[in-house]
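J.: structure for the following, please:
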Amino acid sequence: GSGITPVMKFLQGHRVPMSIRVAVVKLLGGILAIGSGFPLGPEGPAVQMGASVACQMATNLRAPRSFLRLIVAAGGGAGIAAVFNAPLGGFIYAIEELLHNARPVVLMLVLFTTFTADTWGDVLNWIGFGKNQGFTRALSLEVTRTFDLADFTFQPIDVLYLILLGLVIAGLSELYNRYVIAMQGWSSRVFGPRPVLRMALCGLLLGLIFAPLPAEFADGAALKKLVALDLRDGTTDLGFNLVIFVAMFFTTGLAAASGAPGGLFAPMLILGGAVGLVGSELLQTTTGYAPSSFVFAGMASFVAGTSQTPIAATFITFALTKQIVLLKPMLVASLSCYLLARAINRRSIYERQLALEKQHSIWAPPLIAPVSLR
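T.: So this is what the prediction gives:
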C-alpha cells in the first residue's frame, strides 16, 4: 500500500510493524513497483520508511514512550521532506495530517527532523545519488539550486479565477477519492489474501492501458516534467492534457487497488497540473486572459482536496518551483478547494483507506496508547 495509512494507524495506537526491516522492504518494494511503471509516487513509502527508522532509533535509544508517537510522526514528515526537497512541506504535513498538534516542543522536533532530512537529500543529490535536477556543484561543496521555469505574475482578477479553479478541483478530488476507495474495496473483496495475483492482474491491465499511449505515461516523473514544459513553452494542447487527466485518473485507482508500494501525491500533482492547464486554455480561449499560476495552483489544490491538508499541499507544491510569487495563488486555490471538499466529506482519502482496512480486516488491539501531546 501507500505507506501513509500504516503510520496513521500506528499513531492511533494499533499494532503496526515499525523497524529497519520494514523500511528496507518498503524501499525495495517501492523501487520495483514504481520502476515497473505503476503510476504511483515515492512519497508514501518514504513516509513509512522515515517513520520506521525513527521508531527503531527511538526503541534502541530507549526514548520515553510518551515521545514515541511524536518521533514516529517526525520521521514520516522527514520522508516527505526528503522526497520533495520540501522541509516546510514535510514539517507542516506531519503537524497537519499525522499529529494534529502544534505545541512548541512538537514544532521544534518535527522542524529539526524535516530540515535535517532535506539537507541530507541535498548532499546526496550533490554527490550523485539522484538525477541532480536543478542542482549545480561548486568546489567549495556548496549546493545551489537553479530552476528553468516561466515567469509568473499575480493580478487581482486572478483571485476570482483561482477560487473557481479550487471549487472545480474540489469536486474532481472527491470523485477521485471515491473512485480510489471503490477500487481498493473491490480488490479486497475479489482477491482477498492473494496479493501476488492481485498485483499481477492489475499490472497486466496497466500495461495494456499504457501500451498505446506515449512512453511518458508509464513514468510519473517524465509526465510531470512534460506538464511543466507545456507551461514553460506557453503552448497548451487541450486534448492531450485531457488525455493525461483521464488516463492518470483511472490508472492510479487501478494501481492503488493492486496494493503495490507507492504513494498518491505524485499522481495528484499530475492530475491537478493537467486540470490547471486545461482551465488555463479554456480561459484563454473564452476571455483572452488566463492566470499564469494555474498549473501549480491546480497541483496544490488537488492534493489539498484529496488529503485535506491545504497548507502542506501548498508548501509541497511550492518546493517544485521555489518562486515566492506562487504562494498566494496556490493558497487561494488550495483553501477554496479544501473548504468545499471538507463540506462534501470531512474525511481525507487516507482516513477513508483506514476505514476500508478496518472493514476488510480485524485490527489488533492497541500496542501503545495514542499519547496526547496537547
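
J.: only C-alpha atoms from now on, for both contacts and neighbour counts.
T.: Fine.

J.: quick one: list the elements packing against the host helix or strand of residue 179.
T.: Using DSSP states H and E, residue 179 maps to helix 158-191. Using 3 or more CA pairs under 8 Å, 6 or more residues apart in numbering; DSSP states H and E, the elements in contact with helix 158-191 are helix 195-210, helix 238-258, helix 265-287, helix 294-307, helix 327-344, helix 349-360.

J.: for the comparison step, fold the sequence that follows:
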Amino acid sequence: MPDSPPARRPRRWTARRSRALLRATGPTSLRFRSRVAILTGAIAVGIVAVLFAQASDEAGVIFERYARANRWLPLITTPLGFAALVWVTRRWAPLASGSGIPQVIAARERRDLGVSGLIAPATVAAKAVLTIAAVLCGASVGREGPTVQLAAAIMGVSHRVMHVALRPSVVIAGGAAGVAAAFNTPLAGVMFAIEELASAYEQRVTLLVLSLIVVAGMVAQSLAGDYLYFGAIGAHMPLASALVVAPVAGLAGGAAGGLFARMMLAVAQGTHRWLLVAKRRPIAFAFACGLVVAGLGIATGLTWGTGYAPARAMILGVDAPWWFGPAKFVAALATAVAGLPGGIFAPSLAVGAGVGNLLSLVFPSGPASAVVILGMVAYFAGVVRAPLTAVIILSETTGSRGLMLPMFAAAFLADWASTQVCREKLYHGLARTFG
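T.: Below you'll find the predicted structure:
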C-alpha cells in the first residue's frame, strides 16, 4: 500500500496576511468603497424619486386648479412659460433639455462629458426645477425621464464621494433604478436597463448593479407605500378576441408611436428645411408650441399635463371622447419638440390609452379595459422601441398579468410597425444630439 501524501499544514495567520486582507476587503479597499457607493446611491435614488414625484404631482394639481379658475389665462401664460423655460434652459442648463434618458445614454458612451455635464449635479438640479416649472405651465411632460437623469447623477455623486470610478454599467443601473422608483415597477426597471439603456444586451449587468435597482425600489416603496400606478385593474381578454384585437392594436399603436418618434427626431436633428425655424428661433418656436398646447387644453380640458387621470379613467372603462388620443398626441408632440425639460413616458401612456379608446370603438364587444391597455402597450412600444419594457410596465402598473400574452403580441408587432415608420430608435437618436 503506497504511502499517503503528507497532510498540508495550515497556513499561518500572520500580521502581514491580515494587513493584505484588510487592504483587499477592508473599509479602505476599492471593493468596499464601491459597494458603499452603490448602496448609498440606491437609497438616495429611492428618496429623491419619491420627493420629485410628490413635487411634480403637486405642481400638476396647482395648475389644474389655476386652469379651472381662469379658463382663458393659460392661452397667455402657457406660451410665455414655454418661451421662458426654453430661454432659461438654453442659457444656463442646455444639457437639461428634453427627457433625460438620452443624456444618460450619451453619458454612458462619453464618460468625459457625462459626470462633468450630462449627469452633473448642477445639470440635474436645474432639470428637476425646470421640469416642475413646466408642469406648472400645463406642459404635457412626465417626470420619469428626468428621474432617470437624476438617478444617474446621484450615482455619480456617491461614487465621487467614495473616490470610486463610475462604471458605465452603474450609470445604466442608476437610470433604471429611477424608472423602478418612479413607477414602483422594479421588474420594468431591470428590463429597461437591459433593453433600452444598455442597447439590447450589449453590456453585462452584474448582480451588485441589479441590487441597486432593488434597493432603490424598496426605499421608494417604503416611503410612498405599496401601490399600483394605475390601480389594480386585473384586465383580461378571451383568446378568440385577443387573436384579433392584439394584432390590430400592435400595428396601429406601433405606427402611431413611430410617427411620434420620427417627427420628434426630425425637429431635434433639423433634417427638413422647413423645420430649421426651430433651430434659428427656438424661443419663438417654443412660444408657438405653447400656443398649441394651451389651445388644446382650453378646448378639451383633458390634454393638460401628463394625462394620468384621463388614462386611468379609460382603463377603468369610463367613456371618453374619441378625439382624446389625437389631441393628446399633438399636445405631447408640441411639448416635446419645444425643448422644455421633461419626460415623455407618462404622456405616451396617456396617448396610448387614447389609441386604445379608439380601438374600443372598433371592437365594442371586447373588454374595454383590456383593449385600452393593449393600445397603451402598443403605442408606448412604438415610441420607445422597448417592447419588453412596455409589457412589464403595463403589467406592473395595472396588475393585469392575465393579459400578458396579448400584450407581448401587441408589443412585438408594434416594435416592427414602428421601424417601418421610423428606423432610428428615439432615445438613441436624441442621445446623438448631445455628442
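
J.: most packed of the helices and strands packed on helix 158-191 of structure 1?
T.: Of these, the one with the most neighbours on average (mean count of other CA atoms under 10 Å) is helix 294-307, at a mean of 32.

J.: matching residues in structure 2 for the helix or strand following it?
T.: Scanning forward in sequence from helix 294-307 of structure 1 by DSSP H and E, the next helix or strand is helix 310-318. When helix 310-318 of structure 1 is aligned against structure 2 using TM-score structural alignment, it corresponds to residues 387-395.

J.: what does the matching stretch contact?
T.: Contacting residues not belonging to stretch 387-395 of structure 2 are listed as 183, 185, 187-188, 191-192, 195, 373, 376-378, 380-381, 400-401, 403-404, 407-408, 411-412, 414-415 [CA atoms under 8 Å, 6 or more residues apart in numbering].

J.: could you do stretch 251-262 of structure 2 as well?
T.: Here stretch 251-262 of structure 2 has contacts from 329, 333, 352, 355, 375-376, 378-384, 410-411, 413-422, 425-426, using CA under 8 Å, 6+ apart.

J.: and if we set it to 7 Å?
T.: Stretch 251-262 of structure 2 has contacts (CA atoms under 7 Å, 6 or more residues apart in numbering) with 333, 355, 375, 378-383, 413-415, 417-419, 421-422, 426.

J.: go ahead and confirm residue 119 of structure 2 touches residue 152.
T.: Yes. Counting by CA atoms under 7 Å, residue 119 of structure 2 sits close enough to residue 152 to count as a contact (6.4 Å).

J.: who's more crowded, these two?
T.: Shown here are residue 119 of structure 2 and residue 152; by other CA atoms under 10 Å, residue 152 has more neighbours (35 against 30).

J.: alignment lookup: that one to structure 1.
T.: Here residue 152 of structure 2 is matched to residue 51 in structure 1, going by TM-score structural alignment.

J.: distance of that match relative to residue 353 of structure 1?
T.: Distance of residue 51 of structure 1 to residue 353 of structure 1, given as CA to CA, to the nearest Å: 19 Å.

J.: and residue 234 of structure 1, by the same measure?
T.: Shown here: residue 234 of structure 1 relative to residue 353 of structure 1, a distance of 38 Å by CA to CA.

J.: returning to that earlier point: what about the match of helix 310-318 of structure 1, how far off from structure 1?
T.: Compared with structure 1 after fitting, stretch 387-395 of structure 2 has a mean deviation of 1.1 Å; criterion: mean CA distance after the TM-score superposition for structure 1.

J.: could you pull out the helices in the stretch 51-200 of structure 2 for me?
T.: Counting by DSSP state H, counting those that start in this stretch, the stretch 51-200 of structure 2 has these helices, from start to end: 74-92, 101-109, 111-113, 121-136, 144-161, 168-183, 186-192.

J.: distance to residue 244 of structure 2 added to those, as TSV?
T.: Rendered in TSV, the data for the helices of the stretch 51-200 of structure 2 read as follows (distance: least, CA to CA, whole Å):
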stretch	distance to residue 244 of structure 2
helix 74-92	42
helix 101-109	34
helix 111-113	47
helix 121-136	38
helix 144-161	32
helix 168-183	30
helix 186-192	27
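
J.: winner for burial among those helices?
T.: When neighbours are counted by mean count of other CA under 10 Å, the highest per-stretch mean among these falls to helix 168-183, a mean of 30.

J.: how far away from the center of its chain is that helix?
T.: Here the centre of helix 168-183 of structure 2 is set off from its chain's centre by 10 Å, with CA atoms, centre = their mean, to the nearest Å.

J.: how near is the aligned residue in structure 2 for residue 12 of structure 1 to residue 430 of structure 2?
T.: Residue 12 of structure 1 maps onto residue 109 of structure 2 when the alignment is built from TM-score structural alignment. Distance, residue 109 of structure 2 to residue 430 of structure 2, by CA to CA: 13 Å.

J.: which position in structure 2 aligns with residue 260 of structure 1?
T.: Counting by TM-score structural alignment, residue 260 of structure 1 corresponds to residue 340 in structure 2.

J.: same question for residue 41 of structure 1.
T.: By TM-score structural alignment, residue 41 of structure 1 lines up with residue 142.
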